[in-house]
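Undergrad: Next comes the sequence, and after it the predicted model I'd like to discuss.
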Amino acid sequence: MNKSDLIDAMAADAGISKVAAKAALESLTSNVTSTLKGGGKVALVGWGTWSVSKRAARNGRNPQTGAEIKIAAKNVVKFKAGAGLSGSVN
């Protein structure tokens, strides 16, 4: 399912226009992104939690040449599925 498929499904399920469904989806993604940028976490009970984790700098290898390279530290987004989502998939 891609973004346009999700918008179509949301519009059909909620009985709203595709324009309204697209606005709702963009609002969700915008708010999740801004919260994670600020260092917070987003938890939807029963569905899952997004959080930001710091990945330390490390050494790696270029797979083509075998030369050692330095990989910079960065923030990564993590998602942990909640019990409701995990239970419905299994």
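TA: Arrived safely.

Undergrad: For the rest of this, base every contact and every neighbour count on C-alpha atoms.
TA: OK.

Undergrad: Break down this protein into its strands, ranges please.
TA: Ranges of strands in the chain, per DSSP state E, are 42-44, 48-55, 58-61, 68-71, 74-81.

Undergrad: Flag every buried residue along the last one.
TA: Same thing as strand 74-81. By 16 or more other CA atoms under 10 Å, the buried positions in strand 74-81 come out as residue 81.

Undergrad: try it against this one:
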Amino acid sequence: MNIGELVKGVATATNTSEASAKAVITAVFDQIGNAAAKGADVSIPAFGKFSVKDRPERQGRNPATGEAMTIAASKKVSFTAAKGLKDKL
């Protein structure tokens, strides 16, 4: 599914225009992104939880040369599916 298919499905389900459905979907994802940028978790009942996790600095290898290198610490967003979503699968 791509954004176009998602917009059409939401517009049909809510009996609204595709433009307003796209605006709402964009706003929802913007809010999730803003919360993640602040390090906050976002829980959506029956769907799942988005959380920010720290990845520590670690050693790796340059694939081109095989030389050892240090990979910098970073943050990542992880998603854990809720039971309601798992049951649909």
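TA: The structure has been received and is ready for your questions. Since the structure is predicted, the reported quantities are computational estimates derived from the model, not experimental observations.

Undergrad: about what we covered before: make TSV out of the strands of the first structure and add distance to residue 7 of the first structure.
TA: Listed next are the strands of the first structure as TSV, based on distance: least, CA to CA, whole Å:
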stretch	distance to residue 7 of the first structure
strand 42-44	20
strand 48-55	20
strand 58-61	40
strand 68-71	37
strand 74-81	22
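
Undergrad: Out of those, the one nearest residue 24 of the first structure is which?
TA: Nearest to residue 24 of the first structure among those is strand 42-44 (15.9 Å), distances taken as CA to CA.

Undergrad: what's the closest one in contact with?
TA: With contact meaning CA atoms under 8 Å, 6 or more residues apart in numbering, strand 42-44 of the first structure is reached by 32, 35, 36, 49, 50, 51.

Undergrad: Against residue 31 of the second structure, how distant is residue 16 of the second structure?
TA: Taking CA to CA, to the nearest Å as the measure, residue 16 of the second structure and residue 31 of the second structure are separated by 21 Å.

Undergrad: Correct me if wrong: residue 77 of the second structure contacts residue 55.
TA: No - assessed by CA atoms under 8 Å, residue 77 of the second structure is found out of contact with residue 55, at 10.4 Å.

Undergrad: Can you select the buried ones from the contacts of strand 42-44 of the first structure in ChimeraX?
TA: Buried subset of those, written as a ChimeraX selection, criterion 16+ other CA under 10 Å:
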select :32,35,36,50,51
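
Undergrad: so which of the contacts of strand 42-44 of the first structure would you say is closest to residue 61 of the first structure?
TA: Among the contacts of strand 42-44 of the first structure, and counting by CA to CA, the member closest to residue 61 of the first structure is residue 51, at 28.3 Å.

Undergrad: what's the closest non-adjacent residue to that closest one?
TA: residue 41 (4.6 Å; CA to CA, 6 or more residues apart in numbering).
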